[in-house]
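J.: structure, please.
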Amino acid sequence: MTFSIVGRCEKTGQLGIAISSSSIAVGARCPWLRAGVGAVATQNVTLPALGPQILDLLAGKQLAPAEALKQALDANEWSEFRQVTVVDAKGRTAFFSGKEALGTYHAVAGNQCVAAGNMLSGKHVIEAMPAAFANAEGHLADRLLAAMNAAIAAGGEAGPVHSAALKIVSDLTWPLVDLRVDWADEDPIGKLGELWTAYEPQMNDYVTRALNPAAAPSYGVPGDE
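T.: Below is the predicted model:
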């Protein structure tokens, strides 16, 4: 039902997640990030609480991703139904796929990234993602989306994909990027890419607006904020 990639940009330190699902509004339940701490994707019969719990363990106890993931899973029931991936602010990774994960499932760690999915057309779908992430150029968002498109090109899910999300944190207390396609009959990943193309030229201006409104540009539309 879901495939995703969590990743860190080694140049900027930004952390991000790109994710898609056959279910509605995957971005509301599955991607969890905290600036300077890490990124967690919770999927496959999702327990959203795992995201904040793992981030708390990474931040508060300063655990390595593998130990934070283990402690969070041990503290909750039904772990055999969960699939979770983690990357921390140092680029260290961890992942878990329970034995009750749906259909064909797989997870692969790459350089400062982890790709995972379930209900896949084949394990090769996930194996294509870390290389695409590593070889892509541009902003972290471009690299995450390249990995998602590589998964689609390799066959994607066994069924149709209907929602997608892209979320990135930098050194701010709020997300630098938080884009979602909550439902689309066709090609939500493509529509997510279109949203990113429209948002990228304005992204830094919204940061300027927040930090120094006097220096911020206006787009001259009613209700512009």
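
J.: going by C-alpha atoms from here, please, whenever you check contacts or count neighbours.
T.: OK.

J.: end to end, how far does stretch 23-37 reach?
T.: With C-alpha to C-alpha, to the nearest Å as the measure, the ends of stretch 23-37 fall 28 Å from one another.

J.: need the contact partners of that stretch.
T.: With C-alpha atoms under 8 Å, 6 or more residues apart in numbering as the test, stretch 23-37 has contacts from 1, 14-20, 39-43, 46, 48, 51-52, 55, 58-59, 88-89, 161-174, 180-183.

J.: residue 45 versus residue 157, what's the distance?
T.: 16 Å.

J.: more neighbours: those two, which one.
T.: The residue with more neighbours, out of residue 157 and residue 45, is residue 157; 24 against 17, by other C-alpha atoms under 10 Å.

J.: ok, the more buried one touching residue 1?
T.: Yes: Residue 157 is within contact range of residue 1, at 6.7 Å (criterion: C-alpha atoms under 8 Å).

J.: which stretches of the chain form strands?
T.: For the chain, the strands defined by DSSP state E cover 2-8, 15-21, 31-34, 38-43, 83-88, 93-97, 106-110, 113-118, 163-169, 177-181.

J.: now distance to residue 137 and mean neighbour count too, for the ones you listed, in JSON lines please.
T.: Below are the strands of the chain laid out as JSON lines (distance: least, C-alpha to C-alpha, whole Å; neighbours: other C-alpha atoms under 10 Å):
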{"stretch": "strand 2-8", "distance to residue 137": "13", "mean neighbour count": "32"}
{"stretch": "strand 15-21", "distance to residue 137": "15", "mean neighbour count": "31"}
{"stretch": "strand 31-34", "distance to residue 137": "22", "mean neighbour count": "26"}
{"stretch": "strand 38-43", "distance to residue 137": "21", "mean neighbour count": "30"}
{"stretch": "strand 83-88", "distance to residue 137": "20", "mean neighbour count": "30"}
{"stretch": "strand 93-97", "distance to residue 137": "21", "mean neighbour count": "22"}
{"stretch": "strand 106-110", "distance to residue 137": "16", "mean neighbour count": "21"}
{"stretch": "strand 113-118", "distance to residue 137": "15", "mean neighbour count": "30"}
{"stretch": "strand 163-169", "distance to residue 137": "16", "mean neighbour count": "26"}
{"stretch": "strand 177-181", "distance to residue 137": "18", "mean neighbour count": "20"}
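
J.: following up with a second sequence; could you model it the same way so I can compare the two?
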Amino acid sequence: MTFSLLGRCGRTGQIGAAGATSDIGVGARIQHIAAGVGAVLTQHRTDPRLGPRGVALLRSGCLAAEAVASLVASTPHEAWRQLAALDAGGGTAHHHGARVRASRAAAHGRDCVAIGNILANEEVPAAMVRVFEADPSAPLGDRLLAALAAGEAAGGEHGPVISAVLEVHGEFDFALADLRVDRAADPIADLAGLWRDYAPKIDEFVLRATDPDRARGGSAGSVPAAGAAS
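T.: Model (predicted):
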């Protein structure tokens, strides 16, 4: 009951994920990303422990296919798991366990992979990949959200989704964006609205972390007023 996509920007090296489900809290469970390393999706009977384990494999030098193969070999419940991985070079891989419920599907494209389970039809991931690939010059967050909307437009899952997530990482060891919507009537549209508000602030938020003297809101040595933005 989840459809999701991992994507990489070949121009900036940013890596991100977007996903939606008919259960609550999708953003707390499925996506695991490390800047400059890659990303892993774990879903269906989700085991969030497989995400950090997969990222560690990518960090050790494994390609996406090697990381997924190792994850499958290391878990006694692989039949329930649906996995995908994207490495720093844009390589992709996925796994459908034998007990992952239909319709289940995956699609691979340039710098991206999409997977889904309990889908309305098997074309959903392919629709997501086509849209993600359509404009490689667009910001990664825009491409990920467009792909998520395309998956919903292609049928999505069997029931209505109520939660959605967008996460993007750049060169630093913190997320450039980690936006989540839960228990909403139209979470993908709500997530797109959050992104429109948040995206123009990303550079400033990064500056506050990496070079606060140059950030807006006061000169070096000034004391912010109580309640000022942090």
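
J.: re earlier: the strands of structure 1: which one's closest to residue 220 of structure 1?
T.: For the strands of structure 1, the distance to residue 220 of structure 1 is smallest for strand 177-181, at 21.9 Å, taking C-alpha to C-alpha.

J.: mind listing the shared neighbours of residue 157 and residue 1 of structure 1?
T.: The overlap between the contact sets of residue 157 of structure 1 and residue 1 (C-alpha under 8 Å, 6+ apart) consists of 118-120.

J.: I'd like the residues you listed laid out as TSV, including distance to residue 71 of structure 1.
T.: Shown next, in TSV, are these (distance: C-alpha to C-alpha, whole Å):
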residue	distance to residue 71 of structure 1
118	23
119	26
120	28
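
J.: in CSV, list the strands of structure 1 along with distance to residue 136 of structure 1.
T.: Below are the strands of structure 1 laid out as CSV (distance: least, C-alpha to C-alpha, whole Å):
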stretch, distance to residue 136 of structure 1
strand 2-8, 13
strand 15-21, 14
strand 31-34, 22
strand 38-43, 20
strand 83-88, 19
strand 93-97, 20
strand 106-110, 13
strand 113-118, 13
strand 163-169, 16
strand 177-181, 19
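
J.: how far does stretch 128-139 of structure 2 stretch from start to finish?
T.: In stretch 128-139 of structure 2, first residue to last residue: 16 Å (C-alpha to C-alpha).

J.: so how far does the longest helix along structure 2 sit from its counterpart in structure 1?
T.: If you go by DSSP state H, structure 2 has its longest helix at helix 140-153. Once the two models are superposed, helix 140-153 of structure 2 sits on average 0.7 Å from its counterpart in structure 1 (mean C-alpha distance after the TM-score superposition for structure 1).

J.: surely residue 80 of structure 1 is in contact with residue 99?
T.: Yes: between residue 80 of structure 1 and residue 99 there is a contact under C-alpha under 8 Å: 5.3 Å.

J.: the more surrounded of those two?
T.: A direct count of neighbours by other C-alpha under 10 Å for residue 80 of structure 1 and residue 99 places residue 80 higher, at 15 against 12.

J.: measure that one to residue 47 of structure 1 for me?
T.: For residue 80 of structure 1 relative to residue 47 of structure 1 (C-alpha to C-alpha), the value is 12 Å.

J.: cool, and residue 74 of structure 1?
T.: From residue 74 of structure 1 to residue 47 of structure 1 the distance is 13 Å (C-alpha to C-alpha).

J.: please apply the same query to residue 142 of structure 1.
T.: From residue 142 of structure 1 to residue 47 of structure 1 the distance is 28 Å (C-alpha to C-alpha).
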